[in-house]
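In: this is a predicted model, with the sequence first.
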Amino acid sequence: MNSESISSSLPKKDRDIVAADTDALSSESLSGTTSVWKLLLVAAVPVVTVLTCGARAPWALATLALLVGTCILLMPPIGRIPLKVWVLPALALLLSLTFALPVVGELPDWRQALQRDFQIDTGNLHSPQPWTSSEKWILVTLVLVWMAFVISRGFADGERRIILRAMVVGLTAIAALAVWIKLRNVAGPSFWARDNLEPFQYGPFPNRNHFSGMCAVTGILAFVCTYDSFRRRHFGWVLFAICLAICFAALMLNTSRFGVVMFFAGCGGWMLTATLRSQSAHKMALFSSLFLIGTTFLLIFGQRIIQRFIGEGDVVATLASDGRLSLFGRVLKLIPEAPWMGWGIGNFDPIFNMLDGAPNTIYRASHPENDLLWFAAESGVPAALCMVLGIIVLAIQFGPWRPRNEKHNRRDRRLRNAAAISALAIVAQSLVDIPLHMLGLAVLFATLAGLGYNPHSLLPQPSSRRWLHVPAALFCFAAAILWISVARLTPLMPTDTYARQLYRGSTQMMIENRNAEALELINGAAIIRPLHWEIYFQRASIKLALGYSPQEALPDFARSRALEKYLTRFVAAEAQIWAIHHPPFAMAAYGEAIRRDRSSSQNYFYSAMEIARLHPELRSDARAMALKDPKLHLIFTLLSDGEEFSRELQALLTEHPELAIYNKAERLSLFQAWHAKADRSKLVRALQDKPAWLADGWSVLATDHALQGDFQSACKIAFDHLDPPFATSPPGNLSVDELNRLYLGNPTDIARGLQLYETLKLHDRIDEALQVLEELALLPSVPNKVIYEKALILNQKKEYAKSWETLQTYMNKISAS
């Protein structure tokens, strides 16, 4: 029986599958047959990059370059990419290379100021950090070369299926590893990036949103592979369903909202494209089921994500609340500073934070939360425009919107659409985040974009151009050799990665007290990355540890302040270093910290006053610092004694005679110190004459009466100003004997004891009522009501001294609470 008769005996749906498989096999002639191990090698590139390149270790970068170069050599392109597709990204890449051009005319003012005032050499090239820009440019080129390879290889449907399935399994394994590490609360691999500011962050990337994007894309692909395998009657659909469940669980544990949106939007978009030509209702039913199942799991296990969705308003309110819209606006204001060629690729972080006019004393904007703005700021508006147009032209080659006269089968579109939609999901995420600046996600995007590209759009490859893949492979191998040399600390060229290694090595040397070697390493880092404040801060610290004079270390601290104008924590750390090595400079550092962060000024001033206490000769510096802020002057006054206190008190009252600038607690602290350290009679008269002062300082006046033995007046002032505690419930209809019997049965029942007290007081049995209160007062965690009522009864019995003593206990409790 021949194949045609066998096919005709099958149901129509199975005949369609057999026919589609036949078409798929015939379509593989487009690229020829490729060995499975080679296809797995292609899938390994994004998986290995995601796994290892989070922290951009040089060995990981070398591995990526070797993999890309090997793939290009083993699988030469079979088609030529049309000019309209590659010319715009190539032009953007060329424009971003302008960082290596010399500056025409004068340097920008900020670069002149750094060179003139702080001796920070930024050279005369367009990029103030050309070695950093060079390595970043190599990385961008490597990603684009990889995408060009995947596109020009023209993978057929069967090959594409193997690659996507392998990617799903590999990326899901990474997600499962991250979930296990998170749930077990153990340390992840050392090459995974870390951000201590992220409370729920986990995975190989420094930010939860990046890992969420990876899980969402993997979930979309797992969903498509599950559907595809099920339609093909392949048992592998069970494996991919498990992968889908793992990715969704990782999304819920991550708490990133955009990842959840990416996942559902991507799956829905793929189902929509799958039904554009098939009129298939069961596909939409499948997606509806997936949506309902996912929503159910989200409601049960994803409370943190739901809270983030409903607790912050709409999308605009969310972007505004986390500072994105403000950051976008600030970046757009600074792009005109260098609109044509940008600041040089790789220079956003130091330059933006130096020029930005919106201070943030806690957080530093290391990126603009938008890939396009980042690229425009560093490479210029023309380069960014070329890149955007290039992505649009590339996207046109995706999906079901291609011309209707294509002869390839629907299953080919099914897998291509999945890859294309996943790539576009990453592009969508780049509008509110920076996935394309994360090497793992950038390579993943390039792979998916290449697999989503319509291979029938490729042009024939002339025999005279079939050697062009060799230079591309050689470029990759050269980059790999460069990063291998960096990993061995013998770089063929100074790179940003090498400077980071030097900085980390210097930090380790400091821990091991090998400061001379640490200084040598940090000097090398400063040459490569002259705009990074932390390098100069660390170098100054090392110099002081080596015994350099304060004047030799001070310029490096000044450089770190000039490069980072707003962060406060490192200035406070500088003050602590100076407190050990040269206390006079610590006062100036604390003064700078107070200038930067007024909200924490009192904490910094207390630290400065501690230094002044240990070094009395610096007290005048502390006073000069205090006179700039009334709140600090109050602290300085409170920490003074004797004649100094009286002098500062007089100066403070002269400047603020009504003390209106201070709050209630601050005025009370001043009155208490005044009563203890200066003329009490003057304070008493002032409290009696000024009702506003008495409202805050009545306790001081009452204490003064008590010290003079006038406990009756002290108690009267206290009862006039104290707020009574909560009122107890009415005694009820029970008799005294019944209440007493119930109370004696459970003497720790405070509510019952208070009820008995109220009843006894109602019957004017004051002595018995007082005895109940005294018994209750001995219980642990006694409520304030008991102490207050005890003081009140003692006052009624005219035992004023005991009443005042009890009132002091009551006031101490309420002030502590």
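Out: On my side now, so go ahead. Numbering: from 1, shown residues only.

In: switch to C-alpha atoms for all contacts and neighbour counts from now on
Out: Noted.

In: any idea where the helices of the stretch 201-350 of the chain begin and end?
Out: Using DSSP state H, counting those that start in this stretch, the helices of the stretch 201-350 of the chain run over 208-231, 237-254, 257-274, 281-301, 303-310, 315-321, 324-334, 348-355.

In: and the longest one, what other elements does it pack with?
Out: Applying 3 or more C-alpha pairs under 8 Å, 6 or more residues apart in numbering; DSSP states H and E, we find helix 208-231 packed against helix 157-184, helix 237-254, helix 257-274, helix 410-429.

In: redo that, cut-off 10 Å
Out: For helix 208-231, the elements it packs on are helix 12-27, helix 157-184, helix 237-254, helix 257-274, helix 281-301, helix 410-429, helix 439-452, judged by 3 or more C-alpha pairs under 10 Å, 6 or more residues apart in numbering; DSSP states H and E.

In: how about Ala673, nearest residue that isn't a chain neighbour?
Out: Leu638 (6.4 Å; C-alpha to C-alpha, 6 or more residues apart in numbering).

In: and the one you found, how close does it get to Trp180?
Out: Noted for Leu638: a distance of 54 Å to Trp180, by C-alpha to C-alpha, to the nearest Å.

In: okay, one more to line up with it:
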Amino acid sequence: MGLVVALMSLCYVLRPPSRSINRVLLGFLFAVPLLALLAFLPLSKTSVPFWRTALETEHGIALGGLVTPQPWITFEGWVALVLGIIWLIYCLGQNFKRQEIRVAIQFFALVIAILAVIAIGLFWFKREIPLWRGEWAQFAYFGPFPNRNHFGGLVAIGAVLGFAATFDAFQRKNPVMGCLYALGVVPMFVAMLLNTSRMGVLLFFAGLGLWMALANSKKYTRAWIAVALSILLILASGFIIFGSRILDRFHIGDGSIANIISSEGRIGIYLDTLRMINLSPWAGVGLGNFDPVFSMTRESIDTESRAIHPESDWLWLASEAGVPCILSSLVAAIILTFAYGPWGSRRIASSRGRRLGVTVGVAALIYPAQSLVDTPLHGIGPATFTALLIGLAGNRRLPDVEPTAKKTSALWPGLGIAICALGASLLVASLTGSAITPQEKFDQLANDAAFLKRSGDRAAALQTWNKAASIKPLQWNLYFERASLKLELGYSSQEALADFSRARYLEQTFGRMCMREAELWFLYDPPYGIPALREAILRDSTRAYGFYHWGITQMTTHPEVRQAMRSLATTPGLQFLYLSASTGTEFDSALKEFLVKHPTLEGLKPADRLRLFQLWYERGDPAEVLQRLEDNAEWRRDGWPVVAEHRAKQGDFEGAYTLAHVHLPKPSLRPLSGDQPTETLRRLFLLNPQDPLAGLELYWAQKAAGDFKGAQATLREVSVLKQVPPGVFWELAEVLAETGDYLHAWSALQEYARKLAPPP
């Protein structure tokens, strides 16, 4: 960021704005950072949000008397917002000439094409640039941004600029450069396919379609329409042919946009953000505070990911700076679009000049349009680039445009020098590893604390985390780390529990965090781990079975938590899991309680039902479970193996075989062909003694010829081969049963059942 700020300041010094800006627009732009300062007002005692009351009274976290709970973080965000507004005003104040706009279009088209080529190369060779994020194992990210949608927006901008540069070059009788710019669009299209961003696809085609619709300065002819549609159809065909990975991401449910958005939890995030805005509508919660506050106020829970932003730049600003600030931003955006946009009267410029203005105007709309359902404008790169495009697209013949006064001209160099000092300080700090901004100081303290912990100096690590808490008191992981250090240093369990409780309240999404807390408690004070384990189970029902299973394994070394673990089993699956770890009278008691609560065994999978009957038979009353299975056909459908094995133990192999034969699924084992002589098939099996299919063909031929003894012998040979089909054992069991050998028939059916069972 320091480098970007320094470059901005150089622009202010070397090329100050040469025209004034519409005063109404200027007023709304200045209102945005001024309204964001409302977060530094004293907090009204009559409008304290519930989460703040809970943190201060129940968890002992001092948040001061301002609206923002983290003033330093908010101040850092406010400075960044001011720098962004200044840069936008500067770009609007530039009176770019037509040739400058043309050069800018050509330059950015080539730069984005080069970025696309680099991204494709890195993807192809599975390499990474340190400043770029690439998770090649999951193909989740592509390009220089941590969010692939942002690179999708940049590629869409590049495509618009590339097509415009190509058209302009051919209009000016320069086919060489025209072909060069046209070739530059190819890697952008390929990058769009490899990026697999659905938003990128929509922006790519919408941007090109809008440019083709607006760029023609004359009356639309059939030839123009035909060419435009042909280009779009060619690109769409290429997308359909080569974009299978993106098309798969569009196929969610009925494929509708609403279904796609809801599948990623965005609708829930939007609704929760609106509820959060309603809690502090006028001043928001302060810039930089969305992440921790949202976690405490959201109602929809996603156990797989943490929402660090509301998936919309506009909602993000509204939640942090308040509704008046976002309304001021919205009015400014409307003025910029309609008053400064290049799509006004066609008399304001020549056809080429208007086409160039429309080009950068359409390009400037892409990131703001994306910002409705994503957050590109919170990134310094997309935000500064969009502001520059807006400046390039600005209408240069508004009625109230006046020559810039000398006072204003002198202001910008002075402002540039001041901002240059800030940028240089940030740049030097970044290169030397020192911290200037509050966020950098917090990150440095967090890294220092982690290093001290690894080095064994846990007391110093604890003090370092205490310092970090003064900068970001709403950072949940610092309390978690502090609690774990207190346990290791021998602090009382109550002191560690206080920090764990703070972490749990600040982070109300992840069950794995609570599970990690439970693991730590079982190392130092096991009874304190039960509430953490309960919270983990409640938060993440998809992992509840695994969480509880871990707790069950701890009962052997920590018997004092056995009764508490039993109380955590609130679902049939967890209660069954506790049953499987119980013996003796405890098993009888737990089983009785389970049957009272779940008389029909609802909530258990068929495999768990069978295991329950087996445990009942092994650890409880065998006669009772056998009688219940005999009387209840629904239970017997899953528990018949228990009855069959009991019959086999009693020597009733015929009864065991008959019961298994009724309940096991019958295989579809049939001969492939029946037109070859038995002797031919016998020779084939002798030549291929390890081929079970050849043996089966011989078996079927022998059986059809009435050679039952030979067929049985052949089937036995086949049954001992490797990779034999499970149906062979079914067939062997039936053959043995026909001869009255129910002992081996029962054994064959058991082997058949084992072959059908899914791997553990």
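Out: Received, thanks. Since we're looking at a predicted model, the values are computed, not measured.

In: which element is the aligned residue in structure 2 for Ile717 of structure 1 on?
Out: If you follow Ile717 of structure 1 across to structure 2 using TM-score structural alignment, you land on Leu659. Assigned by DSSP states H and E, Leu659 of structure 2 belongs to helix 653-663.

In: average distance between that helix and structure 1?
Out: Its matched residues in structure 1 lie on average 1.7 Å from helix 653-663 of structure 2 after superposition (mean C-alpha distance after the TM-score superposition for structure 1).

In: what's that helix in contact with?
Out: For helix 653-663 of structure 2, contacts defined as C-alpha atoms under 10 Å, 6 or more residues apart in numbering pick out 636-638, 640-650, 730, 733-734, 737, 740-750, 753.

In: nearest to Ser506 of structure 1, out of the helices and strands packed on helix 208-231 of structure 1?
Out: helix 439-452 (25.8 Å; C-alpha to C-alpha).

In: tell me, that closest one lands on which residues of structure 2?
Out: Taken onto structure 2 by TM-score structural alignment, helix 439-452 of structure 1 occupies residues 380-393 there.

In: just the buried positions in the matching stretch, please.
Out: Residues of stretch 380-393 of structure 2 classed as buried under the neighbour-count rule (16 or more other C-alpha atoms under 10 Å) are 382-393.

In: closest one of those to Asn289 of structure 2?
Out: Distances from Asn289 of structure 2 to these, taken by C-alpha to C-alpha, are shortest for Ala383, at 20.1 Å.

In: hmm, the closest one is touching Ile366, no?
Out: No - contact criterion C-alpha atoms under 10 Å: Ala383 of structure 2 and Ile366 do not qualify, at 11.4 Å.

In: most packed of the helices of the stretch 201-350 of structure 1?
Out: helix 208-231 (a mean of 26; mean count of other C-alpha atoms under 10 Å).

In: now that one, how far from the centre of its chain.
Out: 25 Å (C-alpha atoms, centre = their mean, to the nearest Å).

In: average separation of that helix from the aligned part of structure 2, please.
Out: Using mean C-alpha distance after the TM-score superposition for structure 1, the mean distance for helix 208-231 of structure 1 is 1.5 Å.

In: what span of structure 2 is that helix aligned with?
Out: With TM-score structural alignment as the criterion, helix 208-231 of structure 1 aligns to 148-171.

In: and the next element down the chain from the helix holding Leu659 of structure 2?
Out: With secondary structure assigned by DSSP H and E, helix 653-663 of structure 2 is succeeded by helix 678-687.

In: average gap between that next one and structure 1?
Out: Per aligned residue, helix 678-687 of structure 2 averages 3.8 Å (mean C-alpha distance after the TM-score superposition for structure 1).
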